[in-house]
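*Asks:* Got a predicted structure here, sequence first:
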Amino acid sequence: MKDLILNYIKSDNYQPLDARELGNALKIKDSKLWTQYLKTLNELEYEGFIGLNKKDKYQTAEKLGIIKGTLDLKKQGFGFLMRDSEPPMPDVFIPRSAIGDASHKDYCLARITKRSDGVRYEGVIIRVLKRSLEQIVGEYFQGAIFPKNMNEDYLFKVKPQNRSGLIDHSIVKAKIVRYSPNKIFDCQIIEVLGHATDPGIEILEVIASHDLVIDFPKAVKDEVSKLPITVLESDLKDRIDLRNDIIFTIDGDDTKDIDDAISIKKLPNQNYELGVHIADVSYYVREGTELDKEALKRGTSVYLADRVIPMLPRELSNGICSLNPNVDRLTISCIMEINPSGTIVNYQILPTVIHSFAQMTYKKVNKILDSDAALIQAYQPLVKSISLMNELAKILNQLRSQNGSINFETIEPKIIFDENGKVKDITIKERGVSEGIIEEFMLIANQTIAAHFDKVELPFIYRIHETPDKEKIEGLFTFARGIGYPIKMPKVLSQKHLQELLLKVEDTKFEKVINMMMLRSMAKAKYSEHNLGHYGLAFEDYTHFTSPIRRYPDTTVHRLIRTYLFEKKTDQRTLNHVASIMPDIASETSKAERKAMIAEREVLDMKKAEFMMGKEGEIFEGVISTLTRFGMFIELPNTVEGLVHISSFKEAMEFIEEKMTYLGIASRKEYTIGMVVKAKLLGVNPLKGQVDFELVE
C-alpha cells in the first residue's frame, strides 16, 4: 500500500489531491482497504515521505520543503539539522524557538522556512522521528537521576508517584517518558541495579547504560537445552572426516571459546597445504530460531576486563561449538594450497569433522619456536607443523607487506585481579611469533572466502574498510613536512605511500604522532553487503569467517556457505531472501561492534583509574600521547593515560596545532607527542575512568 501511494504521488502527472480524491484516484472502494489506506496515508505523513500543502492536499515531502536529518544542538539553544541527502546538502539552521522538545542527535523531521543565497537555510522542527536518548543509567538522589558521563545539561526527574522504595545513591536504569524544551525530562524507573557502594556496581552500570544483556531469555535457554552436548553419528553425514589429521588450536592462556584450529603440511610439489578449521556454529544456530534472533540482537561477545557477555550461551560457546581438545567437533574448513611465493593456487571449502590434538597456547608455541627442549619433547608430534606454520606465516606476511598492508603498532594491556576482584597490576600483553602466525592464517582464510563469493556474484556480507579522509591525509603529509620529512602528498594515494611514511618515522620521537594521525584519518572498518575492499589490509576481498562463536557476521558467512555450497541452494527465491536481509545484518552488527568497543574501553579506563588509587602525589615517567587545546594526555608504560589540564601548566603555553606542539611562552620549550616527561598524579575518579596529572620539571 505504501509503494502504491508513494509511486502515484511521485508520478510526473500528479496534481495535489486531498485524502478522498487520492483514494478515488487509486480506485480504493472496499471499506477495509479504505481503512488501511487512511492508516497508511497517516504513516507516510508522520514518517516524512509526504505532507499537506496550504490547501490540505498531499504532495511529496521534497516539494513541501520537508526534510529529515540529525540535530546538532548547540549549548546556546539553537542547532543545525544535518540532512539525509545524496549528494550532501547544506545543513539547516534551526533557531532556538523552533527546536521544540528535540534534543542533541535526535533524528528529526523539519520544514525549511527560509532560503538565502542558495546555500543558507533556516527551518523548524516538525517532530522527532527517533530519539537519541531514550533510557539513562545513573545515581538516584532526592528525586533526580544523575548519569555519570552526561555532557548535555539535562535534568532527569522521577515523579513522586514513581519513587516508592527508592533509596538515595541507588544506581538505576530509567526510561524517559516525557521530553520538554526546558531540558527537564520525566523518567520512569525500569530497574534498580544496586547501591553506589556495592562491589562491582560500576561495571553493572556500564552494562546497563549500553543496553547490554547478561542473561539469555527463557525461550533461548529452552532451545539450547535440546541441543546435543556431543557430536552425534547423524551429524557426520556428508562431512569430510579429518579426525586422524594433526589439527590443533593455538590461543591465549585463558581462552574458553575456541573458534579456530590449524593443520599444515608440505606437499610433494613443495607447496604448503594450510587448513583453517572453524567451528560450525551455523549447524547449531539455525536461521529464525530464538537462539539466532538473540545472537543477532547481541551481534558480538563483549569482553569487560573480568567478565564476558557472550553472544551465544556457554553451552555452545564453551561447549559443543568450542574446538576443545580430544573431542569430536563439527567444523567448516578452508583448505588452501599455497606456493612458496605465498599465492593460493587451489582451495576447498568443506563441511568437516575434526578431533583437536591439543589446546596449545601462544606462550607454549613461542617457547617451542625458541627451542625450549622440554616443550619440544612434550609436544613432539606438533613440532614439525609448528615449524612449517612459522615458515609459511613469514611468506604471507612479507607478501602482504609488499602489497601495501599497513601495520599499526598497538599495545594491549592486561588487567590482573587479586582474589577479591580488585586490580592488582596492569601488564602489557606479549605479542610473539605465534600470535603473528595465527593472524596471518586467519587473514588469508577470510580473504579466500570473500574472494570466492565475490567471484560467483552471490549475495554476501563483507568486512570493508574504505579509503581515508582526503583532507585528514593532506593534513598528515603537511604535518610530516613541517617536522622535517620532505614527503609530498601523491596525486593518487596508495597504501604504500602511507607505509613509506611510517618507515621514515620508525624509532623516532615522531613515530607515535604519525601513527596516531594516520589512524585518525582512516575510515572505521564495518560490515557491508557490498564488496568495497579493505584499504588498511590492501585486500580487494575480505570478510569475517573465523570467529562465529563471538561475531554474528561470521555466523552469517557460515550460514551462506552452507546454503550456497553444501545445500546447493542458489535459486532466485533464496538469493532474494539473502539479498533482502544482508543490509540490516551488516548495519546492526556494525552498530553492535561499536557499542561493544565503547563499553570495553569504558570499563578498561575505569580499571586503570582504580589501579592508580592511593598513588596520589607519586611521580611517574610517561610519554605525551595526545595534545588538545585543553591540555595534554600522558601515557604511562602500562597504558594508564591521564590528562594534564592546561590550567595546571606552570607557564603560559601556546598550542601550535599545525605542528601538534605546545610551546612554553617564557621557556620556549616544546612539548610534542612521543616526548618523555615526568608527571605527578593529582587525582583519580575510577567511576568515570579519569586520571589527572601535572607536569614535573
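*Replies:* Thanks, I have the structure now. Fair warning: this is a prediction, and the values are worked out from it, not measured in the lab.

*Asks:* alpha carbons only for contacts and neighbour counts from here, please
*Replies:* Noted.

*Asks:* what's the spacing between the closest residue to Lys2 other than its chain neighbours and Ala378?
*Replies:* Leaving aside its chain neighbours, Lys2 sits nearest to Thr40 (6.3 Å; criterion: Cα to Cα, 6 or more residues apart in numbering). Per Cα to Cα, to the nearest Å, Thr40 is found 71 Å from Ala378.

*Asks:* same thing with Leu26?
*Replies:* Taking Cα to Cα, one finds Leu26 at 80 Å from Ala378.

*Asks:* sorry, back to before: which one of Thr40 and Ala378 is surrounded by more residues?
*Replies:* Thr40 (15 against 11; other Cα atoms under 10 Å).

*Asks:* ok, residues contacting the helix or strand the more buried one falls within?
*Replies:* Counting by DSSP states H and E, the secondary-structure element that holds Thr40 is helix 31-46. With contact meaning Cα atoms under 8 Å, 6 or more residues apart in numbering, helix 31-46 is reached by Met1, Lys2, Ile5, Ala19, Gly23, Ile28, Ile50, Gly51.

*Asks:* Second structure for comparison follows:
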Amino acid sequence: MSKPPRGGGGRPRGTPSREAIAAFIRDNPQKATKRDIARAFGLKGDARLALKHVLSELEEEGLVEKRGKRLAAPGTLPPVMVLEITGRDADGGLIARPAEWDEERGALPLVTIAAPKKGRARIVLPGVGDRVLTRIGEQADDGSYQGRVIKRLERKKAAILGVVRRTDKGGYRIEPTERKQNELEIDKADLGDARPGDLVEVSETRSGRHGLAKGKVLEVIGSLKSEKAVSMIAIHAHGIPHIFPAEVLAEAEAAKRPGIEPPREDWRDVPLITIDPATAKDHDDAVHGMPDDDPSNPGGHIVTVAIADVAHFVRPGSALDREAQKRGNSVYFPDRVVPMLPERISNDLCSLREKEDRPAMAVRMVFDASGHKKSHSFHRIMMRSHAKLSYEQAQQAIDGSPDAIAKPVLDTILKPLWAAYACLLKGRRNREPLELDIPERKILLAEDGTVDKVVVPPRLDAHKLIEECMIQANVAAAETLEKKKQALVFRIHDAPALAKQEALREFLKTLDIPLARGAQLRPSAFNAILSRVEDTDHSPLVHGVVLRSQSQAEYSPDNIGHFGLNLKRYAHFTSPIRRYADLIVHRALIGALGLGDGGDELPEMEIDRLREIAGLISSAERRAVSAERDTVDRLIAEHLADRVGDTFDARVSGMAGAGLFVTLDGLGADGFIPASKLGEDYYRHDEALHAMVGERSGAGYRLGDPVEVRLAEVQAMAGAIRFDMESEPRDLGMSMTSRHKGRGKQMARKAGNRGRRRR
C-alpha cells in the first residue's frame, strides 16, 4: 500500500507529531491501542492511515514497543502482569517486582501494592513471597509503579522429592519425603538412571480418580545411603541454592588480597586472636581486650573486634554479590554447610587464619569501669591473628589448665581479655536483656553420616565473652551509621504483641505469678518471672511459654530497636562471610566513613530497594531455620526407626487441638501424640492453661510436664515420629463443673458470633 499524500511536515493535516504520539503512549499505558490513539486525537481518514505509518516508524526506531494490540514505552510494565511480593515499605505496605524480567529492558522496576478497594469481592491478601496477578497503574516520576492485586496465584508447584522403592510385584513407586504427599507409581521407562534407594525429583504426569498418580523422574539427586542425603532432602525441599554458577566461582578465584595503602592501617602487631568452635573452617572475627591506661578512665577497658573485610572482595553488582544476595545466609546442617560465598572467599581470603595477613574491618571500643561504652571508632586494617583457639581451649586455660597452644598467650592476651569481659558484663547486667535459657542440642554424626549421639554442649564463659563482644560491635556499627544519616539494615526485634502478653498473663495466673498490665513490658519483667521459677519443676514450662510469647527478629531499614537485647539500635556487622545483612552494613560503613573502595552509600531514593533486600534476607533466614530443623528431625527419626515399641522419658513441648508434642530427654527427638491416644477421656486443648484437659476428669497434661512415652511409628524420610502416652494424666485442679461452665461460656460466645454473622 502506498503512503498517503503528505501536507505540511509530510503528514495529513491534523496528524499529531511523533513526540505527541510517543507522549500519549507513555502517559496512557492502559489505553494505547491504535484505535485508542486515533480516538484520543480525533483522527479520521488519511490521518488514521498516517498514524499507522508513524507508529511503525516509532517501533522500528525502538521508541515504542508492541505488546499484542497495545503499544508501550520501552521498559515500562504491561497493564496486567505477574509480580512477586518481595518486602514492605516504611508504612508496612507491600512492594513487589516482576516475577520474570529481561535485564536488557533495564533495571528491575518497583511496584507498590495498593490496598483493595472497598466493596470489592473479598480476595485473600498476599504476603511476602507470594506471586500475584496485578493491574499496573501509571508510572510515577521516580520510575516506580502502583499496582492493585487482581488475585493471588498458587505458588509454583515444585517437583516432588522422594525415594525410589521396588514393589513386591516388581513395579516401582516413589515414597515422598513430605508427609502430606501421596505415593506415586512410576513406569520403568520413566525411571531414567534412577535405582531403588535413590533420592529423586519427580514430576506428576497423570492423576486419576482410581489408583495412584503416575510420575516421571526429573533428576537423580543421589543414593539415600550416601552421607549427605538427608540434608540434600531439605536443600531441595526448601529451594536453597547450593551450586555456585561458573561466573561466581571464576570471580572468587580471580580475587586478590589488598595492600596496606591508606586508608587501610597496619594492625598486624595488635595481638588479636580468634576463638571459635573446634570444627570451624572459617574464622570471620577476632578479639582483643586490655585495660585503658587513660587516667581519665580509671578501671576502664578497651575492646577491639576485627571482622573479615568481605566488602573488599564482594563488590556491589558483581556475580558474587548477586549470588550472595540470593542465598541471604549460609545454612548449617549436621553433615555439611551450604555457604553464602565460595570457599575461596569464606575459607581462604576472608578467614582470619593464625599468623597470616588478612584484611579486616575493626572497631575499637572504650568502656568505663561500669561497662558503659564511652566511645568507639572504626578502622580498615590489615591484621594477623596471633592465636587460634577453640572455646574449650580458651575456657580451660582461664580455668587453670592451659594446653600447649593456649599457655603462651594466657597471661598476655587471655587474662586481659577476660578482665575486659568482666567489665562488659557489668554493662550487660545494667542493661538487663532478656535472659532465656533454652538448651541447644547438637547432633554428632558417625562416619557413615548416621546419628552417633545427641548432646547439649555446655554454655561456657568463652561463648558468652565472644557473644558480648559481638553485640557491642554491632551496636557501634548501628550508632555510627545512624549518626552519619546513612541508610542501613537494622536487626530489629519488636516487643511481644498485646495478644501474646495477655495469653502469657492468663497462663501465669495459674502459677500465681503476676504480670503487670497496661504499661509496656521490658525484658526485666520477663527476667523477674524466670528468676521466680528458677530451680523449680515449672522452670522448663515457663521458659518455653515466655519464648513463645516473643516476636520474631528480622531485618529492616526502619529502626524500632531490639527488644530481647534491650537496645535502641542494633545492626549485624560481625559475620559478613555468612550473612548478607552484615555485608550491607560493612559497605555502608566504608562509604560513610571514607574507608576506601567497596563501599556503598545508599541514597535516600534507593531506600525501597534496601527495604526489599531486608525482606528477602529475612525470608532466607526463616528458610534456613526450617531446613536445618527438618534435617535434624529426619536424622533423629532415622536413628529411632529400629526402636519402635521402646519407652522413653520425655517432656511435653507443645500442643494443639489434635494432640500434644513431646521431646525425648537426651535425644531431643520431637514427636506427636494424637489426642485419641492420651486415654479413655475426651481431651480438649485449653490455650490459657497450655494444657490438654480431660472433659470428664479435669486431669490432663501441661506444657513442660515430664512423661513416659512409647514409640509407636516412625516415618524416617518425612522426619515424623508418633508416640503413645504411657504416663497417667495428672490433676490440674480443673473440676468438671468449672470445665462445663467454661465450655458453656465458650459455646455461648460462638452462638453469639454466628448470630452476628447472620445479621
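*Replies:* It's in. The model shown is predicted, which means the values in this text are computed figures rather than measured ones.

*Asks:* returning to that earlier point: which of the contacts of helix 31-46 of structure 1 sit farthest apart?
*Replies:* Ile28 and Gly51 (20.2 Å; Cα to Cα).

*Asks:* ok, those two, which is more surrounded?
*Replies:* Using other Cα under 10 Å as the criterion, Ile28 of structure 1 and Gly51 rank with Gly51 on top: 23 against 16.

*Asks:* Span of stretch 341-360 of structure 1 from start to end?
*Replies:* For stretch 341-360 of structure 1, the end-to-end distance is 28 Å (Cα to Cα).

*Asks:* what span of structure 2 lines up against it?
*Replies:* Counting by TM-score structural alignment, stretch 341-360 of structure 1 lines up with residues 370-389 of structure 2.

*Asks:* Now find how far off-centre that stretch is within its chain.
*Replies:* 28 Å (Cα atoms, centre = their mean, to the nearest Å).

*Asks:* quick one, helices of the stretch 401-550 of structure 1?
*Replies:* 433-455, 470-482, 495-505, 511-521 (DSSP state H, counting those that start in this stretch).

*Asks:* and the last one, what other elements does it pack with?
*Replies:* When you say that, I think you mean helix 511-521 of structure 1. Packing partners of helix 511-521 of structure 1 (3 or more Cα pairs under 8 Å, 6 or more residues apart in numbering; DSSP states H and E): helix 470-482, helix 495-505, strand 619-628.

*Asks:* The third one too?
*Replies:* Other helices and strands packing on helix 495-505 of structure 1, by 3+ Cα pairs under 8 Å, 6+ apart, are helix 511-521.

*Asks:* once aligned to structure 2, how far is the helix it packs on on average?
*Replies:* By mean Cα distance after the TM-score superposition for structure 1, the fitted helix 511-521 of structure 1 averages 2.8 Å away from its aligned residues in structure 2.

*Asks:* got the buried residues for that helix?
*Replies:* Glu511, Lys512, Val513, Ile514, Asn515, Met516, Met517, Met518, Ser521 (16 or more other Cα atoms under 10 Å).

*Asks:* Onto which residues of structure 2 does that helix map?
*Replies:* Structural correspondence for helix 511-521 of structure 1: residues 539-549 of structure 2, per TM-score structural alignment.

*Asks:* Could you do stretch 408-428 of structure 1 as well?
*Replies:* Aligned by TM-score structural alignment, stretch 408-428 of structure 1 corresponds to residues 436-456 of structure 2.

*Asks:* Now do the end-to-end distance for that stretch.
*Replies:* Terminal residues of stretch 436-456 of structure 2 lie 16 Å apart, using Cα to Cα.
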